[in-house]
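# Provided below are the primary sequence and the corresponding predicted coordinates.
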Amino acid sequence: MAGALNNIRILDLSRVLAGPYCTMVLGDLGAEVIKVEAPGGSDETRKWGPPFQEGVSAYYLCANRNKKSITANLKSEEGIKIIKELVKNSDVIINNFKTGTMEKFGLDYETLSEINPSIVYASITGFGENGPYKDIPGYDFIIQAMSGLMSITGDEESGPQKLGVAIVDVLTGLYTTIGIQAALLERTVSGKGQKIDISLYDTAVSSLVNIGSNYLMSGKIPQALGNSHANIVPYQTFKTLDGEMVIAVGNDHQYRALCNVLGKPELGNDERFLTNPDRVKHRDIIVPLLQEVFLTETSNYWQEKCHENNIPCGAIQNIEQVTQDPQLQARNMFIEHEHPVAGTIKMINSPLKLSRTPVNVRQHPPEPGEHNDEIINPLNLSKE
């Protein structure tokens, strides 16, 4: 079946994670994505490892399937000409160069929109294209630090912590995907393209959601709570007889059900803990009382009891356990695909399940310039 974005062509001048993740999502949805690198390959993630499989980086594989690859030297007139020719028949062009770089290449939005007025032009930068930080390079780790995310992650003992994945890059990629699709939808009415200016810093701050809202309302600087929740109690990890598990009680009914499961119905009727605001206020009292009971049985025991009573809970699984989880296997979240260099590669599948235009992996993450002949030759340019 054709993908939902089957008739969309995307020229991808991005590298590393935010941009490539965005274009992989669009490629998964059926768009034709043309990845552009310097001759020999210039996406840094090709060399980020180990692990490597026959010299191919696992990091590169995670964000580059369903793309074709060409190489073009953007520091040469010939390389720029290739891009401008491709823009004529493309719907989207995306880059994540530093602010001002595309202008130096002569590939700014104003120039390319004259060539193709319907082009959607997405620019990802660390801090955006205006403001005092616009010329500063921005990377996920730096943005996690500056945005406040690290200040609320970890606890007093650990100090500020980054998330275990480059979450700002991933979120920026997803926001860029949303912006591109919105611009393409609007284009069906106006017939015109437009520019999307998106930054990692803006995205990270927007991801503060309730924590940011808490501060804006109260003026109180939020503190790192480790695995606890700022607005809900009990919503955290608890130690058990043989490990740890997560309890996520979202309302007062679930809280009283949990007290019954723990054999402590009196805690469900205690005036100090009747409502969630009460429990948040008396967090330092109720949490130790619950923790004492959780230590008497194993994680599996408590999970079974909680599931029987519709109390949200979950095990803390490592990645190996995740790949063996029967729910994820039923959802086909781990797939294999053939690669011309690496052989059979394993990948995490798309979470998008579309009924009529399903996501599918059509193309392995490409080698540098793998599709030069297919894409550049029809432009009637000399091989040189």
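Sure thing, it's come through.
# make it CA atoms for all contacts and neighbour counts henceforth
Will do.
# list the buried ones in the one helix or strand Ser213 maps to?
Assigned by DSSP states H and E, Ser213 belongs to helix 209-218. Under the neighbour-count criterion of 16 or more other Cα atoms under 10 Å, helix 209-218 has 211-212, 214 buried.
# Any buried residues in stretch 274-291, and which?
Buried-residue list, stretch 274-291, by 16+ other Cα under 10 Å: 274-276, 279-280, 283, 286-287, 290.
# Quick one: the helices in the stretch 151-300 of the chain, in order.
Ranges of helices within the stretch 151-300 of the chain are 167-190, 200-206, 209-218, 252-261, 265-269, 276-281, 283-294, 299-308, based on DSSP state H, counting those that start in this stretch.
# now for the buried residues of stretch 274-291, which pair is the farthest apart?
Thr275 and Leu290 (15.9 Å; Cα to Cα).
# out of the helices of the stretch 151-300 of the chain, deepest packed?
helix 200-206 (a mean of 20; mean count of other Cα atoms under 10 Å).
# What is that one packed up against?
When contacts are defined as 3 or more Cα pairs under 8 Å, 6 or more residues apart in numbering; DSSP states H and E, helix 200-206 packs onto helix 140-146, helix 167-190.
# Pipe the ones you listed into JSON lines and attach distance to Gly30 per row.
Putting the helices and strands packed on helix 200-206 into JSON lines (distance: least, Cα to Cα, whole Å) gives the following:
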{"stretch": "helix 140-146", "distance to Gly30": "28"}
{"stretch": "helix 167-190", "distance to Gly30": "13"}
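# Okay, strands next: where are they in this protein?
9-12, 32-37, 52-53, 56-57, 68-71, 92-95, 120-125, 195-199, 235-239, 244-248, 313-315, 334-339, 343-348 (DSSP state E).
# any chance of those in JSON lines, with mean neighbour count too?
Output for these, formatted as JSON lines (neighbours: other Cα atoms under 10 Å):
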{"stretch": "strand 9-12", "mean neighbour count": "24"}
{"stretch": "strand 32-37", "mean neighbour count": "24"}
{"stretch": "strand 52-53", "mean neighbour count": "14"}
{"stretch": "strand 56-57", "mean neighbour count": "20"}
{"stretch": "strand 68-71", "mean neighbour count": "24"}
{"stretch": "strand 92-95", "mean neighbour count": "24"}
{"stretch": "strand 120-125", "mean neighbour count": "25"}
{"stretch": "strand 195-199", "mean neighbour count": "20"}
{"stretch": "strand 235-239", "mean neighbour count": "19"}
{"stretch": "strand 244-248", "mean neighbour count": "20"}
{"stretch": "strand 313-315", "mean neighbour count": "17"}
{"stretch": "strand 334-339", "mean neighbour count": "14"}
{"stretch": "strand 343-348", "mean neighbour count": "14"}
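# one more structure, for comparison:
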Amino acid sequence: MPHIPASAALARFRVIDLTQVRAGPTACRQLADWGADVIQVQMPDHMRGDDTLGGQDGSDYQYTHRNKRSITLNLKEPEGIAMLKKLIASADVVVENFRPDVKYRLGIDYETLSKEHLGLVYASISGFGQTGPLAQRPGFDQIAQGMSGLMSVTGLPGQGPMRVGIPIADLCAGIFAAQGILVALLERDASGKGQWLHTSLLESMIYMMDFQTSRWLIEGEIPKQAGNYHPTSIPTGVYKAKDGYMNIAVFGSKIWERFCDILGAPEWVTDERYKDKQGRSINRDSINAEINRRLAAQDCAYWVERFNAGGVACGLINDVKGVFDEPQVQHLGIVKEVVSKHHGLQHLVGQPVQLERTPSTVSRAAPKRGEHSEEILKEIGMSSEELAVLKSKGVY
């Protein structure tokens, strides 16, 4: 079956996905979800190691590789490299996350490929960068979380560093790589030339540290863990009502006044300890204790309704089931349906950005390894006879 675009937005582009694990596949999924013809290149069955992402039948793999086609090529054989180069010649983009030296050893680095493909956009994702003292070091999500400073500002004070509950370094590196690819494709429209772009888990996490890095670079302050409370805006964080926990965010003096009124504590507005941001920062423990004491009189639902009606941001803290029970989440339609010929009906989270004229959907479930090998190779001019010979030699 030929390419079935998930959107008209990027349907004219072909992407060769040479990636594994999560960061690279995430970048390629972003492009696939907007309609690009993403061809996932994997090693043949007889050469594969352990499957990642819980195996190819697992929910993680199904989510990460939807909207792609799959081909197997043995890149340890010259014929496999030759077929890959022929495939790349038909494409706009290559995405890889080998260790930095591997692409040069295989002869599929940007400098080599761009000599015959001037318009090629080539994206590399690594743990720590393409050059430098740590370039050859293996990189994993939690390592980048730690080295970037993220774990030093996550978790409860005094309880040691804490990882974030999702593979945020992998995901952000993948999303930033996809953004870089789109920027390079836009620039190519003007120059006619492709280019090499690269990002890393470490760079992505440092960027995502955002205001925490500015606190050090501009103000010379080393941020510390603040637990569930905002480090600079008080009161903002997790508070406990009669039946559970919720988030409340109080930003600015006007919102503070409304918050005090709704909570039945108008005297806090003029209390020397709490009337301004500096006082609330110094006395954060006492004000938070007072807030929790008053919230304990009613259920979360009561406070969420009251605060939001008064213009004070407040929301429940859901488990994953609760997320999809939310009427607003159901209204947004972020859950998409697709029928897999291998697994039946699936429900997957779609893109969080809505393009009204060229929306994204899930048009194809994740493929089995090499499911589209022959159709793709025939698209680049290989005959049935040639494919039979190459198949017998274990090239695909």
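Cool, got the structure. For clarity, every value in this text was computed on a predicted model and none was experimentally measured.
# sorry, back to before: which one among the buried residues of helix 209-218 of the first structure gets closest to Lys195 of the first structure?
Once Cα to Cα is applied, the member of those that ends up nearest Lys195 of the first structure is Gly212, at 27.9 Å.
# Does Gln136 of the second structure touch Arg99 like I think?
Yes - using Cα atoms under 8 Å, Gln136 of the second structure is in contact with Arg99, at 6.3 Å.
# out of the helices and strands packed on helix 200-206 of the first structure, which comes closest to Phe105 of the first structure?
Using Cα to Cα, the nearest of these to Phe105 of the first structure is helix 167-190, at 22.2 Å.
# Just list the residues touching the most centrally placed residue in the second structure, thanks.
For the second structure, Leu171 is the residue whose C-alpha lies nearest the centre (Cα atoms, centre = their mean; 2.8 Å). Contact analysis of Leu171 of the second structure by Cα atoms under 8 Å, 6 or more residues apart in numbering lists 22-23, 26.
# ok, back up a step: quick one: the helix holding Ser213 of the first structure to the second structure mean distance?
Mean deviation of helix 209-218 of the first structure relative to the second structure after superposition (mean Cα distance after the TM-score superposition for the first structure): 1.4 Å.
# rewinding a little: put together TSV for the strands of the first structure, with distance to Arg356 of the first structure on each row.
Shown next, in TSV, are these (distance: least, Cα to Cα, whole Å):
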stretch	distance to Arg356 of the first structure
strand 9-12	21
strand 32-37	19
strand 52-53	35
strand 56-57	33
strand 68-71	24
strand 92-95	24
strand 120-125	26
strand 195-199	29
strand 235-239	38
strand 244-248	35
strand 313-315	33
strand 334-339	20
strand 343-348	22
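# between those, which gets nearest to Gln363 of the first structure?
Nearest to Gln363 of the first structure, of the strands of the first structure and by Cα to Cα, is strand 68-71 at 7.6 Å.
# Find me the equivalent region of the closest one in the second structure.
Taken onto the second structure by TM-score structural alignment, strand 68-71 of the first structure occupies residues 69-72 there.
# Have a look at how far, on average, the matching stretch is from the first structure.
Mean deviation for stretch 69-72 of the second structure: 0.6 Å (mean Cα distance after the TM-score superposition for the first structure).
# residues in contact with that stretch?
Contacts of stretch 69-72 of the second structure (Cα under 8 Å, 6+ apart): 3, 37-44, 366-374, 376, 396.
# Which members of these occur in helices, if any?
Under the assignment DSSP state H, the contacts of stretch 69-72 of the second structure contribute 373-374, 376 to helices.
# between those residues, which is nearest Lys86 of the second structure?
Ile376 (11.2 Å).
# which residue packs closest to the alignment partner in the first structure of that closest one, ignoring adjacent ones?
In the first structure, the residue paired with Ile376 of the second structure is Ile375, using TM-score structural alignment. Among residues not flanking Ile375 of the first structure along the chain, Ile70 sits closest, at 7.5 Å (Cα to Cα, 6 or more residues apart in numbering).
# Lys220 of the first structure versus that neighbour, what's the distance?
Separation of Ile70 of the first structure from Lys220 of the first structure (Cα to Cα, to the nearest Å): 51 Å.
# same thing with Asp270 of the first structure?
28 Å.
# and if you look at Leu328 of the first structure?
40 Å.
# ok, those two, which is more surrounded?
More crowded of Leu328 of the first structure and Lys220, by other Cα atoms under 10 Å: Leu328, with 12 against 9.
# check contacts around that one.
So Leu328 of the first structure contacts 322, 334 (Cα under 8 Å, 6+ apart).
# which bit of the second structure covers the helix holding Ser213 of the first structure?
Taking TM-score structural alignment, helix 209-218 of the first structure hits residues 210-219 over in the second structure.
# who touches the matching stretch?
Counting by Cα under 8 Å, 6+ apart, residues outside stretch 210-219 of the second structure touching it are 206, 221-223.
# Kindly report the same for stretch 108-123 of the second structure.
85, 89, 91-96, 103, 177, 181, 184-185, 188, 192-198.
# same question, stretch 197-206 of the first structure
So stretch 197-206 of the first structure is contacted by 122-129, 138-140, 143-144, 146-149, 168-169, 171-172, 175-176, 212 (Cα under 8 Å, 6+ apart).
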